[in-house]
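[1] Any chance you could fold what I've pasted below:
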Amino acid sequence: MIFDQISGVLNEKLVADYAIKQSSMLKEHFHAESFKLIIGGDCSILIGTALALKQHGNYALFFLDGHTDYVDTKISQTKAVAGMDLAIVTGWGVDGLTNIYGLKPYFEESNVYCVGNTELDEDYIAPILDSDIRYIDLIQLRNSGIQRIAEEFLEHVDKENVDGFFIHVDVDVLADCHMPAVDSRAESGLTYDELRHLLKVLLSHEKSVGMELTIFDPDFDEKGTIAKEFIHQIKDFFE
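    The predicted structure is shown next:
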């Protein structure tokens, strides 16, 4: 690992280089009509995806994660890009990651929904509450209803006439009883039924261009049983 003393970010240059290579590969594919499924990797892969989409047009983002990932180095304990990715793709953070090719921001904050956060510390959520991002934590998601939140996002997509939208899914948005193979475990989270319901609504929309799955750690799933169950639970969307 390389810690940049000036930016205060771990592996800044390496992540930026990877994002450029990833975006170069992806941007041509986003011209095709087929749906794109990207499998990570940690959440920093969102930067390469966002950069590719920005070169293709104006896109919205449905960010489904057990954390907001909308912090800077002053708040981040790890200083890792994977915990700051939403901030970076909306233009907040070190210029070497937020403004590649001078395209900052890759997503407009007003076109982003951040959904499912379970880390409710006041200092942690303060930045996103002060942003233009539509923020819905797990409690609010359940109180408002999964169907309603998904439909609200799709209504925004239609109203703003964006070119499409992308779905980011960090599997730590699932409850620990379903998904313990992650780097930041939390007892609360979505059930598989709730995840399927949410994705079913979103993926049915014609402007859904792709989805990424991040943070699954095989080191915590030596027998592969957790991965097999996850695939079983969501495979119907991709058959």
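
[2] contacts and neighbour counts: CA atoms only from here.
    Fine.

[3] now stretch 102-117, how far from the centre of its chain.
    10 Å (C-alpha atoms, centre = their mean, to the nearest Å).

[4] Please enumerate the helices of the chain.
    In the chain, helices defined by DSSP state H lie at 12-29, 45-56, 85-89, 95-98, 122-129, 138-144, 146-160, 192-203, 225-234, listed in chain order.

[5] most packed of the ones you listed?
    Mean neighbour counts were taken over the helices of the chain using mean count of other C-alpha atoms under 10 Å, and the top value, a mean of 27, falls to helix 85-89.

[6] distance of the most centrally placed residue in the chain from Asp217?
    What sits nearest the mean C-alpha location of the chain, by C-alpha atoms, centre = their mean, is His168, with 3.4 Å. As judged by C-alpha to C-alpha, to the nearest Å, His168 and Asp217 stand 17 Å apart.

[7] Neighbours of the residue nearest to Gly57 when sequence neighbours are not counted, how many?
    Once flanking residues are discounted, Gly57 sits nearest to Asp163: 6.2 Å by C-alpha to C-alpha, 6 or more residues apart in numbering. Using other C-alpha atoms under 10 Å, Asp163 is surrounded by 16 other residues.

[8] So Asp163 sits against Lys207, correct?
    Yes. With contact defined as C-alpha atoms under 8 Å, Asp163 and Lys207 form a contacting pair (7.1 Å).

[9] please give me the structure for this one as well, since I'd like to look at both together:
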Amino acid sequence: MRRKFSVVGVPMDLGQMRRGVDMGPSAMRYADAVKRLENIGYEVEDLGDIPVDQINDELNGQPTLRNLKAITKAASSLADCVDSIIKKGRFPLVLGGDHSIAIGTLAGVAKHFQNLGVIWYDAHGDLNTDETTPSGNIHGMPLAASLGFGHPELIDVGGFHPKVKPENVVIIGARDLDQAERDLIKKHSIKVYTMHEIDRLGMTKVMEETIAYLKETSDGVHLSLDLDGLDPHDAPGVGTPVLGGISYRESHLAMEMLAESGLITSAEFVEVNPILDEKNKTAEVAVALMGSLFGEKLL
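    Take a look at the predicted model:
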């Protein structure tokens, strides 16, 4: 893993309807994300936040794509920023913001890899499109858009599509999938470890298989970690909590194994909502997981 990090925040809450997740980057900074990385031994620069237009409930003539224009504008800015970070030989760490920001992150990262792998650590598949969405919320669409499915303005962020191939994606922690998402997963043979597999196999086996799979298929791996992938008991400050999630300790184990693998070439932590949180607990969990992902050791 590169020893030089660039941190960028995306104060975005336009991809969903619960206010507060735009304060996620500030919450993670307050929980000492930068200092945590510096203490591990990395050189860290904080680039501040990507500008985000502050509007809400704007349909822009697209009844199933809430805030489309503002989200694609921010995603394009983020893509340019991430692209620039990687060109400088630095590791991009993106702090969200709702999960719609992944459209921009992946657009910036994918320019640098032929077969970018993606670990989608999330309770949800985020595989809806404007034709299948039950809510119109774009934070339920970023993985679909990155695969090239959905509205042209979403899939073309960065000027190309797709950013990632279905065979290079692994979803971990899924437990709330819409029917259209299930259909897309089956049609394109996307690798998914639901909570059933995690319970049955154990997190060690899930991560061993994930790492082995992506080593074979990918020349770089992006981690997109949604805090609602964890159980709400451990990460209460999220907009769409789902009971029965991955535990705090299982998540640390997953991050530690990814650190040992050396696979991760970019990462983002999203959906921290301080308004819904308990004394910044979820942001502190996110930063603790960053520590494990980037090689922090107890002994």
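
[10] sorry, back to before: among the helices of structure 1, which is nearest Ala175 of structure 1?
    Counting by C-alpha to C-alpha, Ala175 of structure 1 lies closest to helix 192-203 out of the helices of structure 1; the figure is 8.6 Å.

[11] For the closest one, give me the average deviation versus structure 2.
    Its aligned residues in structure 2 lie a mean 1.1 Å from helix 192-203 of structure 1 after superposition (mean C-alpha distance after the TM-score superposition for structure 1).

[12] Next, the angle from that helix to helix 146-160.
    20 degrees (axes from the mean of the first three to the mean of the last three C-alpha atoms, to 10 degrees).

[13] which residues in structure 2 does helix 192-203 of structure 1 align to?
    Aligned using TM-score structural alignment, helix 192-203 of structure 1 spans residues 248-259 in structure 2.

[14] Give the buried residues for stretch 66-79 of structure 1.
    66-73, 76, 79 (16 or more other C-alpha atoms under 10 Å).

[15] what's in contact with it?
    Residues outside stretch 66-79 of structure 1 that contact it (C-alpha atoms under 8 Å, 6 or more residues apart in numbering): 8-10, 82-88, 92-93, 114-119, 123-125, 127-128, 170-174, 189.

[16] Likewise for stretch 181-190 of structure 1?
    66, 116, 118, 138, 171-177, 215-221, 226.

[17] What about those residues, which are in strands?
    Assignment to strands by DSSP state E places none of the contacts of stretch 181-190 of structure 1 there.

[18] Can I get the buried part of these as one ChimeraX selection?
    Of the contacts of stretch 181-190 of structure 1, the buried ones go into a single ChimeraX selection, burial set by 16+ other C-alpha under 10 Å:
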select :66,116,118,138,171,172,173,174,175,176,215,216,217,221,226
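
[19] Could you pull out the buried residues of stretch 34-45 of structure 1?
    For stretch 34-45 of structure 1, by 16+ other C-alpha under 10 Å, it's 36, 38, 40, 42-45.

[20] roughly how far is it from the heart of the chain?
    With C-alpha atoms, centre = their mean as the basis, the mean position of stretch 34-45 of structure 1 lies at 9 Å from the chain mean.

[21] Can you give me the end-to-end span of it?
    End-to-end distance (C-alpha to C-alpha), stretch 34-45 of structure 1: 20 Å.

[22] again with stretch 36-44 of structure 1
    17 Å.

[23] can you check stretch 96-110 of structure 2 too?
    19 Å.

[24] Need the counterpart of Ser26 of structure 2 in structure 1.
    In structure 1, Ser26 of structure 2 lands on no residue (TM-score structural alignment).

[25] What is the neighbour count of Ser26 of structure 2?
    Other residues close to Ser26 of structure 2 by other C-alpha under 10 Å number 23.

[26] Looks to me like it is in a helix.
    Yes. Counting by DSSP: H, G, I helix; E, B strand; the rest coil, Ser26 of structure 2 falls inside a helix.

[27] quick one on the thing from earlier: need the max-distance pair from the buried residues of stretch 66-79 of structure 1.
    Top of the distance list for these (C-alpha to C-alpha): Gly66 and Thr73, 19.1 Å.

[28] Alignment lookup: the residue nearest to Gly57 of structure 1 to structure 2.
    Per TM-score structural alignment, Asp163 of structure 1 is aligned with Asp219.

[29] Hmm, that match is touching Val109, no?
    No. Using C-alpha under 8 Å, Asp219 of structure 2 is not in contact with Val109; the gap is 11.8 Å.

[30] Would you mind measuring from Asp163 of structure 1 to Glu12 of structure 1?
    30 Å.

[31] For the nearest residue to Lys111 of structure 2 once chain neighbours are set aside, list the residues it contacts.
    Among residues not flanking Lys111 of structure 2 along the chain, Asp83 sits closest, at 7.3 Å (C-alpha to C-alpha, 6+ apart). Asp83 of structure 2 sits next to 108-109, 111 when contact means C-alpha under 8 Å, 6+ apart.

[32] Looking at the alignment, what corresponds to Asp83 of structure 2 in structure 1?
    Checking with TM-score structural alignment, Asp83 of structure 2 has Lys27 as its match.

[33] Need the counterpart of Gln77 of structure 1 in structure 2.
    So Gln77 of structure 1 corresponds to Pro134, using TM-score structural alignment.

[34] meant to ask about Phe63 of structure 1
    Applying TM-score structural alignment, one finds that Phe63 of structure 1 aligns to Trp120 in structure 2.

[35] Please list all residues in contact with the closest residue to that match other than its chain neighbours.
    Leaving aside its sequence neighbours, Trp120 of structure 2 sits nearest to Ile171 (C-alpha to C-alpha, 6+ apart; 4.6 Å). Residues counted as contacts of Ile171 of structure 2 (C-alpha under 8 Å, 6+ apart) are 119-122, 125, 190-194.

[36] and Ile171 of structure 2, what pairs with it in structure 1?
    Checking TM-score structural alignment: Ile171 of structure 2 goes with Cys114.

[37] where's its match relative to Lys21 of structure 1, distance?
    From Cys114 of structure 1 to Lys21 of structure 1 the distance is 26 Å (C-alpha to C-alpha).

[38] residue in structure 2 matching Gln140 of structure 1?
    Under the alignment (TM-score structural alignment), Gln140 of structure 1 maps onto Glu197.

[39] Val173 of structure 1 too?
    So, by TM-score structural alignment, Val173 of structure 1 is matched to Gly229.

[40] Same question for Leu154 of structure 1.
    In structure 2, Leu154 of structure 1 lands on Ile211 (TM-score structural alignment).

[41] Give the full set of residues in contact with its match.
    Ile211 of structure 2 neighbours (C-alpha under 8 Å, 6+ apart): 258, 261, 263.
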